[in-house]
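1. from the sequence below, what's the structure:
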Amino acid sequence: MSAMFDLTGRVAVVTGANTGIGQGIAVALAAAGADVAAVGRTPAEETAEKVRALGRKCELVQADLSSIAPVGDVVAQVLEKLGGLHILVNNAGIIRRADAVDFTEEDWDAVVDTNLKSVFFLSQAAGRHMIANHEATGQRGKIVNIASMLSFQGGIRVPSYTASKSGVAGLTKLLACEWASKGVNVNAIAPGYIATNNTAALQSDETRNRQILERIPENRWGSPADMGGAAVFLSSGAADYIQGHILAVDGGWLAR
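-> Next up, the predicted model:
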């Protein structure tokens, strides 16, 4: 059974790998045997240390995914430095908060460009390689997008984030429909409330923190490590017949 989850010989690209969920996923993939390309606006040195401590390679790829300009170079660097590209985790993302009646075009474009447009075009570039590799070797490619609870719910004061993450869910299904027969699995993880730097303000707000915990059946915030098992599963042979699925890892939030 363990062989089904073994990622030895695979190369995984994780965007937004510096901290939080991206780092947790990068480390988990390395623990399962994958070499990792950690992509971010700044070098993910801490992530690289954790990956290398597990005996795996980690290459740092600096790229600002607020535009699609670096997409081709990201794929080229990964292939040159690590010799393959078998797994892509689209984790990089941003959020801007304001009432819908006051939301600016600038904040809309910044979030949608990073969270949705770059996800598509990086998936496209990686998918081209994965499809060709499958034709040549029979090896399957794996794309794991990071969706959100707001792929299912509306939320408040985050219109562009909700739109982008709803778009990620739809894009996941679209790519699965197109690429399943070409040897690429495309799925997504929808994290619940995870204790990261991005949620520090919510965690420190006594009232909001209590309200959140009351809604979560697990009665705790998730950790970046909680995302790791789901990412390994969806990246592994154990998930070869799973396509277009958005897996909620939320402590039961959506079950309430």
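2. C-alpha only now, for contacts and for neighbours.
-> OK.
3. tell me how many other residues surround residue 103.
-> Here the count is done by other CA atoms under 10 Å, and residue 103 has 16 residues near it.
4. and it, what does it touch?
-> Neighbouring residues of residue 103 by CA atoms under 8 Å, 6 or more residues apart in numbering: residue 159.
5. please provide the structure for the following sequence as well, for comparison with the first:
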Amino acid sequence: MSLENKVAIITGAARGIGFAVAKRFVMDGAKVVIADIDDEAGEAAVDDLSGVGEAIYIHCNVAERLDVRNMVAETLNALGDIDILVNNAGVVAGSDFLELEEEDFDRVLGINLKGAFLCSQAVARHMVEKVENGGEPGCIINMSSINAVVGIPNQIPYCVSKGGVSQLTSTTAIALAQYGIRVNAIGPGSIMTDMLAAVNSDKAAKTRLLSRTPMLRIGEPSEIAGVAAFLASSDAGYVTGQTIYADGGRLPLNYTVEVPDTD
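-> Predicted coordinates for the structure are as follows:
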């Protein structure tokens, strides 16, 4: 699945799943833009990839239209094209529903959903122009979640935003199909990122999580990156409007599974 000489923007790529996607894309031959608001982590991510391939860092708050416009312009100026967009930037705001603050709801929806819309629209405009001038169509990959389908009562903004991302994926895939531009999404289950690392030191929490996961393990960011690499490649040339759920079998499960005692 070669991405040789493709140019990819990955938002929220300074760490976690976004960084894993950036690393996989660079290994597959792509030139990568790491877009994030954490400048120190973003520059460190570029340094980490310096021995693997070409990557640059661009500061971008995806919820701000001007930031997004500047990110696209800087990418075109530095790398000359945009073939792939991965809308990965996301945040959470845990709270009981009755105590949830409006500003927290707005912040999560602004980054997770509005940000994906703003980036998709800005990049798609470039991609459409390229196609109309005889160039190859690109693709957009949105980072959804199993929580687009199932709910967590103290993570309402996050679940709502991911449900919106699923519909954003479906509708933009239809809107852009006439240009050959593909839009798909990935719905991770429990992945070993910084946000989930605490379960390794909390046996009860880990057992509860694994009891909902038939494969009885937590996924790795590199496994999500592998799905992204497939969706970005020509191997997925007839795939659009789809969400691939990489969740260890969680969504089909209608009960809990027994978790072996490893002590």
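6. now check the first structure for the residue matching residue 193 of the second structure.
-> Under the alignment (TM-score structural alignment), residue 193 of the second structure pairs with residue 196 in the first structure.
7. hmm, residue 20 and that match touching each other?
-> Yes: at 5.3 Å, residue 196 of the first structure counts as touching residue 20 under the criterion of CA atoms under 8 Å.
8. spit out the residues that contact those two alike.
-> Shared contacts of residue 196 of the first structure and residue 20, defined by CA under 8 Å, 6+ apart, comprise residue 224.
9. so who does the match of residue 193 of the second structure touch?
-> Taking CA under 8 Å, 6+ apart, we find residue 196 of the first structure in contact with 19, 20, 21, 223, 224.
10. what's the answer for residue 189 of the first structure, then?
-> By CA under 8 Å, 6+ apart, residue 189 of the first structure lies in contact with 144, 145, 146, 147, 148, 227, 230, 231, 246, 247, 248, 249.
11. what residues are up against the fourth one?
-> In this case it means residue 147 of the first structure. By CA under 8 Å, 6+ apart, the contact set of residue 147 of the first structure is 165, 166, 168, 169, 188, 189, 190, 191, 246.
12. corresponding residue for it in the second structure?
-> Taking TM-score structural alignment for the superposition, residue 147 of the first structure sits opposite residue 144 in the second structure.
13. what is whichever helix or strand residue 173 of the second structure is part of packed up against?
-> Using DSSP states H and E, the secondary-structure element containing residue 173 of the second structure is helix 156-176. In terms of contacts (3 or more CA pairs under 8 Å, 6 or more residues apart in numbering; DSSP states H and E), helix 156-176 of the second structure is packed against helix 102-109, strand 139-143, strand 182-188.
14. how close does it sit to the first structure?
-> Mean deviation of helix 156-176 of the second structure relative to the first structure after superposition (mean CA distance after the TM-score superposition for the first structure): 0.4 Å.
15. read off where that helix ends up in the first structure.
-> Per the alignment by TM-score structural alignment, helix 156-176 of the second structure matches residues 159-179 in the first structure.
16. show me the contact partners of the matching stretch.
-> Identification of contacts with stretch 159-179 of the first structure by CA under 8 Å, 6+ apart yields 94-96, 100, 103, 107-109, 111-112, 115-116, 119-120, 131, 145-148, 150-155, 184-188, 243-246.
17. now the strands for the first structure?
-> Ranges of strands in the first structure, per DSSP state E, are 11-15, 35-40, 58-62, 87-90, 141-146, 184-191, 246-249.
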